[in-house]
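> Okay, predicted coordinates and the sequence, questions at the end:
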Amino acid sequence: MQLFRKSFLFSIVIALLFIVSACSSDSQTESKSNGQQGEENLEPKSGGVLNVGLASNINTLDPTKYTGAYESQVIRAIGDTLIAYSKDFSDFVPSLATEWTVSEDMLSYTFKLRDDVYFQPGEYQDGRQMTAEDVKYSLERSVNDSALNRLTGVESFEVTGEFEVTMHLTAPNASILAMLTDPGNIIVPKEEVEGWGDQFGSHLVGTGPFQFVDWQTDQQVKVERHENYWGETPYLDGVVYKIIPDPNMMTNAIRSGDIDIATNISGQNRAVIEQDSNLELLSVPGLALTYLDLNYQSGPTADPKVREAIYKATNVEEIAQGVNQWGGGSVSYAPLPQESWGYSEELESLKPAYNPEEAKSILAETDYADGFSIELYVLESRVPYATIFQNQMKENLNIDVDIKVTEWGTLSTIASQGNAPMYIGGWSWYPDPYFFLNQTFHSSQIGSLGNGKGYSNPEVDALLDRALSETVVQEERAALYQEAIAIIMSEYARVELDNLHQTAAIRPNVKGFNVAVDPSIQIVSPNGTNVWLNN
């Protein structure tokens, strides 16, 4: 056995260090500082309720059923995972597990657990102690039921002590520790899950710093301090997550003081925030992509020639520049963010050049030479992308794009079931390419939101599988992923739009908060984050 810091994932940790150093240097130029974060002599204060704006509705808080970053923000406040990322994503830090070891064959991980962890009181238990049996139950539930397969490649879990559990893998898995940091893998009590049944997603109970209080559909979710929390006591009395889909309303809400943290600040609202001396815009290059998925199984886009014509008739530069003219994003060239260690500038040559005349000729070879009508599903916050794309399709290919604006729950259901002819999505996760490529292009993900388009290619599957289990050397894994990307791009499976920054706006009384390269909103975390209000 060998301690986790000497495990085979050492190469990945080094890669993360490289990513974070690049991101942090950029953030110095992108984040406006008005001194709010520099008041180092202030002593943290306890008390107060933090109001956070979320840009889309919440569909469920069940960790195995959630599909959106919006939902994960609340889940991570209520629950804990075995391990967590450090603030700068350069390493993993203990959470519910105090330490972990990996076997010589890299097929077994043994986690030693804290013995002072207690669940929040719920309807079916009164705040009992967490044990290894709870870890086994929760992670088996994730393996079997996760809507986005957030824990894969696991053969079984074995309780090896009251506060020790061993995870056995089917094959060496270079991404397994990163998977365990996902909010979909928080530890929950069996009594609450089985007691609530299908309603557990509306009554989440975990071990985290805050406990669920109330959920007003389409409006807000309220949590309050978990008084028996095992970690550093939260400074805040509670947090209210307010649902504000309209970007302008989000900006108005933080300017008026209705919320303390505004998320998903983009477009002209970035300039509005930057010009407001009472606010601070935090913005760092992120592990976030926006793309337009084309249905691979049905409708006009099942024809590869139609997909090729659409991509070559899409002026991606115009879309990216139009949507991000105030900063916060750049052209995306591949289905992998530039901040991932698997990215290479050589991938940029794979992006189809904008050529509407060639696109017309290609479409003329299909049954849709005269154009057609097609639905495009989109969240309200991404309507600007859809509008520019709609105009381009009409002008270049005589395609009538019917924009269907919908809320998150509806969009995720329609898209994951393969019922969206086209939809504009966003994807943000961890630096490992696995979370972008396996999750959105592997045929095993068909039926999930990531691969709702129904993309399937055995050669791509094989490359993605090899990158996960054949090698742990970063350069070798990157080469396999890049080979898979070349095939994916040649089949025009989706249109890559932009690579986004992670952004937030905060009021001057918010202390200890920073944006991460992933989409997480961290309020209290084992990595040392503990947000407070200087009221």
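Yep, it's here.
> Only C-alpha atoms from now on, for both contacts and neighbour counts.
Fine.
> who's in contact with residue 89?
Residue 89 makes contacts with 16-17, 20, as judged by Cα atoms under 8 Å, 6 or more residues apart in numbering.
> go with 7 Å
Residue 89 makes contact with 16, 20 under the criterion Cα atoms under 7 Å, 6 or more residues apart in numbering.
> got it, and residue 515?
For residue 515, the residues meeting the contact criterion (Cα under 7 Å, 6+ apart) are 282, 502-504, 521.
> you'd agree it is in a strand?
No - counting by DSSP: H, G, I helix; E, B strand; the rest coil, residue 515 is not part of a strand but coil.
> Where does residue 140 sit, in terms of helix or strand?
For residue 140, the host element (DSSP states H and E) is helix 132-145.
> next one: residue 401
Remark: residue 401 resides in strand 400-405, with elements defined by DSSP H and E.
> just checking, what packs against the helix holding residue 140?
Taking 3 or more Cα pairs under 7 Å, 6 or more residues apart in numbering; DSSP states H and E as contact, the helices and strands that helix 132-145 lies on are strand 154-161.
> Determine how far the strand it packs on lies from the middle of the whole chain.
27 Å (Cα atoms, centre = their mean, to the nearest Å).
> got the buried residues for it?
Neighbour counts using 16 or more other Cα atoms under 10 Å place 154, 157, 159 of strand 154-161 among the buried residues.
> ok, second structure coming up, stack it against the first:
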Amino acid sequence: MPPLITSRPALGRRDLMRTVGTAAIASQFLPSMALAQSAISDELRIANEETPYGLDPVHEYSAGYLRSIGVAEGLLRLTPQGDVDVDIAAWFANAGPNAWRVGLRPDVRFQGGKPVTAKEVVASLERTRALSTYGANLLKGISIDAEGDLVVRFSANRAIPALPQILTDEWLMIHNAESFGAKDNSFDVGAADYTGAFKVATFNPRVQVVAERNPKYWGETPRIARIVLNEVSDPDARSLAALSGEAHIVRSITAESSARIQRSRTSRLYTIPSTDCAAAYLNIAKEPFSDVRVRQALAWSLDRDEIVNVSYNGLARTAPSWLGTNVAYPEARRVGYTRLDLTRAARLLDEAGWTLASGGKVRARNGKPLKFSLIWWGGGKPTAELMQAQWAKMGAQVEVLGSPDYGLLDSLRSAGNWDVFVEGWGTDGDPESVLSRHVAADGDLNYMKYNDAVMTDLLKGFETLTDAEDRRVQALHINQRHADTVPFIPISSRARLNAVSTKVHGYVPHFQWWQYEVHSDLWVSS
């Protein structure tokens, strides 16, 4: 078993180059290779820009990553084609417009050995509802009841046609509620009791997770004995981990490094299809963003084609509107900010009182300059710097700050000390659940504190809609209202590039890469 790493390794680009790349990265994956030609065929090593923040599914940024390494499972799952399929469930069936029944496999057990019955599933989901804001939003108004030992009934006083999609969500991973306890219990390895093919052996938050094959797994025994997931926040370090062979799967390769990966004999480059929409989130509670004309001006003054070509080497799609990156909504590409329009942007700013003096470079209102900060994280620096230059053309002075680590953005946002930040979220799934996260007054991703009466009514409209096409059209109405009020500015999809070693077999790209990667037929040759 790999030892628990007790400190975060420093993996800066210069350090890596100074130690000839491979040796520097090797410390991140001890004791897997020790730089000898003795690759262990039963171990899979993954490098990602971040690791789970905790082991409890109610903890933010945790459950999806645990599912991706085979630790956690849900009742249902999404296939790479986007279809809903069973996971630990045996079947699911509609029981009328307001109800669904889900049947359980009789042989599923938690990793600690406890049988997974309908009672345990209800306890798991109710614990998530009680301790997770987003879990509560997903299950809002839905009653969950056990029908005997092997059937769970979901019902509501309104139509819930999208329940199967909802049950695939990463926040609804089935876990042993009794083992985790009544509060968030993210750092106790002994309490982490899921149903997956791998069980957490060691956990060092934001550094490393080691998961070992679960001997009590109900399904097909995986070929791999051990998964090691390491956090490597520096993008150059991740690229070198792929090129050197120290990591078998490297997530989030930058566009700048993609050509080197494609030329290498050690790795294959996968472009993961994505419905993510990277956007500039605006602090609309403060000036100048409280004025919708300023928000619209900022949106019109972005050159999205330049961002896609420069930041992503053309491997992304522009997002003229929020749903514009999702192929399920082709109409959304004709809505919103479909082109660069500096003339319209200037007119809007003039109307809002932000004027440009003759010969000046920065607009001002009542002697106050149009000045704000823009925060990036991960590999977002090139995009942020392009936005800085583009907004300067229409008279904004933008300070760019950020870090490959998510911590800086998280701390500034938690303290309310932010103006604009860039982040991307998926738009696939049940539209009511997905869109509400961002624009419902109580949405868990509504960082802007956006509260719009028209939007609230549009979201409420989902309650009476059961037909999939009707719900899709309602989502387009919400997309239009978002474009009009623009609490955050859509920019583009995010090109997700993964490097996979040629020694890895059975790798299946998935558009929800953060949830689905490890499976029983995935293996590594020696």
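Sure, I can see it. Everything quoted here is computed from the prediction, not taken from an experiment.
> Quick check: TM-score for this pair?
Comparing the chains after superposition, counting by TM-score structural alignment, normalised by the length of the second structure, produces a TM-score of 0.83; 471 aligned residues with a Cα RMSD of 2.5 Å.
> Show residues contacting the strand holding residue 401 of the first structure.
Strand 400-405 of the first structure is contacted from outside by 372-380, 386, 390, 393-394, using Cα under 7 Å, 6+ apart.
> Return the members of the residues you listed classed as buried.
With burial judged by 16+ other Cα under 10 Å, the buried subset of the contacts of strand 400-405 of the first structure is 374, 376-380, 386, 390, 393-394.
> residue range for stretch 300-312 of the second structure in the first structure?
Aligned using TM-score structural alignment, stretch 300-312 of the second structure spans residues 312-324 in the first structure.
> what about the aligned residue in the second structure for residue 454 of the first structure, how many residues close to it?
Matched to the second structure by TM-score structural alignment, residue 454 of the first structure sits across from residue 449. The criterion is other Cα atoms under 10 Å. On that basis, residue 449 of the second structure has 19 neighbouring residues.
> how about the nearest residue to residue 449 of the second structure, chain neighbours excluded?
residue 441 (6.8 Å; Cα to Cα, 6 or more residues apart in numbering).
> returning to that earlier point: need the contacts of strand 400-405 of the first structure in JSON lines (columns: distance to residue 476 of the first structure and secondary structure).
What follows is the contacts of strand 400-405 of the first structure, written out as JSON lines (distance: Cα to Cα, whole Å; DSSP: H, G, I helix; E, B strand; the rest coil):
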{"residue": "372", "distance to residue 476 of the first structure": "43", "secondary structure": "coil"}
{"residue": "373", "distance to residue 476 of the first structure": "44", "secondary structure": "strand"}
{"residue": "374", "distance to residue 476 of the first structure": "41", "secondary structure": "strand"}
{"residue": "375", "distance to residue 476 of the first structure": "40", "secondary structure": "strand"}
{"residue": "376", "distance to residue 476 of the first structure": "38", "secondary structure": "strand"}
{"residue": "377", "distance to residue 476 of the first structure": "37", "secondary structure": "strand"}
{"residue": "378", "distance to residue 476 of the first structure": "37", "secondary structure": "strand"}
{"residue": "379", "distance to residue 476 of the first structure": "37", "secondary structure": "coil"}
{"residue": "380", "distance to residue 476 of the first structure": "40", "secondary structure": "helix"}
{"residue": "386", "distance to residue 476 of the first structure": "37", "secondary structure": "helix"}
{"residue": "390", "distance to residue 476 of the first structure": "40", "secondary structure": "helix"}
{"residue": "393", "distance to residue 476 of the first structure": "39", "secondary structure": "helix"}
{"residue": "394", "distance to residue 476 of the first structure": "43", "secondary structure": "helix"}
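> Can you name the residues that contact residue 428 of the first structure?
For residue 428 of the first structure, the residues meeting the contact criterion (Cα under 7 Å, 6+ apart) are 287-289, 518-519.
> ah, wrong one, I meant residue 278 of the first structure
507-508.
> circling back: distance check, the match of residue 454 of the first structure against residue 297 of the second structure.
For residue 449 of the second structure, the distance to residue 297 of the second structure equals 20 Å [Cα to Cα, to the nearest Å].
> Kindly report the same for residue 355 of the second structure.
Plainly put, residue 355 of the second structure is 13 Å away from residue 297 of the second structure if you go by Cα to Cα.
> Give me the common contacts of these two.
Among the neighbours of residue 355 of the second structure, those also in contact with residue 297 (Cα under 7 Å, 6+ apart) are residue 349.
> The two: which is more packed in?
Under the neighbour definition other Cα under 10 Å, residue 355 of the second structure and residue 297 were set side by side, and residue 297 has more, 24 against 21.
> Name the SS class of the residue lying closest to that one once chain neighbours are set aside, please.
Using Cα to Cα, 6+ apart and skipping the chain neighbours, the partner closest in space to residue 297 of the second structure is residue 345 (4.1 Å). The local conformation at residue 345 of the second structure, judged by three-state DSSP, is helix.
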